[in-house]
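Peer 1: below are the sequence and a predicted model for it; my questions follow.
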Amino acid sequence: MNNIIWEYSITRFNYLGLFLMKGKTSCNVSATESKKRSPARKKDINKRLLSLFFIFEREREMGASVSVPERSVHQFTVKDSSGKDVNLSIYQGKVLLLVNVASKCGFTESNYTQLTELYRKYKDQGFEILAFPCNQFLYQEPGTSQEAHEFACTRFQAEYPVFQKVRVNGQNAAPLYKFLKASKPTFLGSRIKWNFTKFLVSKDGIVIDRYGTMATPLSIEVCIHSLPIQIVLSYTIICDVGFMFCG
């Protein structure tokens, strides 16, 4: 129950950050408006801001990178949607894009559509997408692993593998995601902030870059295309700003 309450609190805080960034609420108050506020009202506002600060600091602390012994994605074994083991070493020599997906998210349509387009364009050039359904963000992947797989394949003609549902945050996070987050934390910590966070992995299984929800699959196409030539290329400069831009 505590984990559920905590995840809900973080989600609300993330939404507030996005709300402020979009200019829906202004922190700039005129001198006249400020004088109208009672001392009790000002105290309440300061208390709320302080609470948000502590939530932010706690999220940074909980999202801190965890040391993991593995050095490559290829060292992990995951389960497919039917529960069978899949050793990721079978993807050696391929550029990978790992994504935590959800079927009932506001970003589902755009991300799944572009993932399909991206995969069809580069699948014959040593590129693979690995999708991991996750229900940790406002319960937006409520069905079974097989239902998530069927949704992606039926509605969006996904030809890439959709694996068993996983947790990406917390003590029970999948070992693979602990490794991904430790390899590429953000300035807000390593915690995954929302659905459709993407990790770009080299042919050697090394995590090259991390992209938040707002970075669409097609926006990182240039990085994927150039990876076989220049592995160290980093394309996304827009990440790490608020919960949507910071995976």
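Peer 2: All right, it came through fine.
Peer 1: all contacts plus neighbour counts: C-alpha atoms, from now on.
Peer 2: Noted.
Peer 1: spit out the contact partners of the spatially most central residue of the chain.
Peer 2: By Cα atoms, centre = their mean, the chain has its centre lying nearest to residue 197, at 2.5 Å. Applying Cα atoms under 8 Å, 6 or more residues apart in numbering, one finds that residue 197 lies in contact with 99-100, 210-213, 247.
Peer 1: name the nearest residue to residue 81, ignoring sequence neighbours.
Peer 2: Take residue 81 and drop its neighbours on the chain: the residue closest to it by Cα to Cα, 6 or more residues apart in numbering is residue 164, 4.2 Å away.
Peer 1: test my guess that the one you found contacts residue 86.
Peer 2: No - taking contacts as Cα atoms under 8 Å, residue 164 lies outside contact range of residue 86: 10.4 Å.
Peer 1: looking at the two, which is more packed in?
Peer 2: More neighbours surround residue 164 than the other of residue 164 and residue 86, with 22 against 13 (other Cα atoms under 10 Å).
Peer 1: tell me the spacing between that one and residue 75.
Peer 2: 18 Å (Cα to Cα, to the nearest Å).
Peer 1: residue 170 now?
Peer 2: 21 Å.
Peer 1: show me the longest helix that occurs in the chain.
Peer 2: Looking across the chain with DSSP state H, the single longest helix is helix 39-62.
Peer 1: which residues sit against the following helix or strand past that helix?
Peer 2: Elements were assigned by DSSP states H and E; along the chain past helix 39-62, the next helix or strand is strand 77-79. Residues from elsewhere that reach strand 77-79, judged by Cα under 8 Å, 6+ apart: 85-88, 163-164, 176.
Peer 1: what about versus this one:
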Amino acid sequence: MSSIYDFSAKSLAGEDVPLRRFEGQVLLIVNTASACGFTPQYKGLEELQQKYGDRGFSVLGFPCNQFGAQEKGSEAEIAQFCSRNYGVTFPMFSKIDVNGAQAHPLYAYLKGEKGGLLGSAIKWNFTKFLVDRSGRVVSRHAPTTTPESLAKDIESLL
């Protein structure tokens, strides 16, 4: 596979979503969790979605329970949590693994394109991958990187 557009993922509602649906957009792909110290980043992610969504940008959220079991809820519970607490409007997908033998193929691809400081494995929730309009993974950002701090990078790709 040569770009992120060759993958698909299930939405929280169970719909199979081809990522080709986002072709031509700048994307911020994030593994999320509802009970993490970084969970308040949902607010910043939604602010980016609101600020840049009409210019061809989207956040894509991928809940993951691999780090401290911080995403125990069902898909319906995750959707309700994100909507109720953070007003999330960006696409959220079904819970996935991002590391190991059962890692979602999209995450295997993302990690292969941009490794982290200590190798390719995702170290924690809210690791972020910035993707340009052609589907190329431009950068990878640690969980400690706030969504707001990525605004200039996003603007440069829009």
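Peer 2: Arrived safely. Just so you know, these numbers come straight off a predicted model, no measurement behind them.
Peer 1: now, the contacts of residue 197 of structure 1 that are in strands?
Peer 2: The strands, defined by DSSP state E, take in 99-100, 210-211 from the contacts of residue 197 of structure 1.
Peer 1: so the longest helix of structure 1 matches what in structure 2?
Peer 2: Using TM-score structural alignment, helix 39-62 of structure 1 lines up with nothing in structure 2.
Peer 1: that older thread, what is the nearest of the ones in strands among the contacts of residue 197 of structure 1 to residue 39 of structure 1?
Peer 2: Nearest to residue 39 of structure 1 out of those is residue 211 (Cα to Cα; 43.2 Å).
Peer 1: ok, that closest one touching residue 244?
Peer 2: No - in this structure, residue 211 of structure 1 is not within contact of residue 244 by Cα under 8 Å, at 9.6 Å.
Peer 1: the more surrounded of these two?
Peer 2: residue 211 (28 against 22).
Peer 1: aligned to the more buried one, what sits in structure 2?
Peer 2: So residue 211 of structure 1 corresponds to residue 141, using TM-score structural alignment.
Peer 1: residues near the residue nearest to its match when sequence neighbours are not counted, how many?
Peer 2: Spatial nearest neighbour of residue 141 of structure 2, excluding adjacent residues (Cα to Cα, 6+ apart): residue 128 at 5.0 Å. Using other Cα under 10 Å, residue 128 of structure 2 has 27 neighbouring residues.
Peer 1: list the residues that contact both of residue 164 and residue 86 of structure 1?
Peer 2: Joint contacts of residue 164 of structure 1 and residue 86 (Cα under 8 Å, 6+ apart) are 78-80.
Peer 1: ok, residue 152 of structure 2 to residue 158 of structure 2 distance?
Peer 2: 10 Å.
Peer 1: so the two - more neighbours on which side?
Peer 2: Neighbour totals were compared for residue 152 of structure 2 and residue 158, and residue 158 leads with 14 against 9 (other Cα under 10 Å).
Peer 1: residue 112 of structure 1 matches what in structure 2?
Peer 2: Matched across to structure 2, residue 112 of structure 1 falls on residue 42, judged by TM-score structural alignment.
Peer 1: buried residues in whichever strand or helix holds that match, which are they?
Peer 2: For residue 42 of structure 2, the enclosing helix or strand under DSSP H and E is helix 41-52. By neighbour count on 16 or more other Cα atoms under 10 Å, the buried set for helix 41-52 of structure 2 is 41-43, 45-50, 52.
Peer 1: brilliant, that's me finished.
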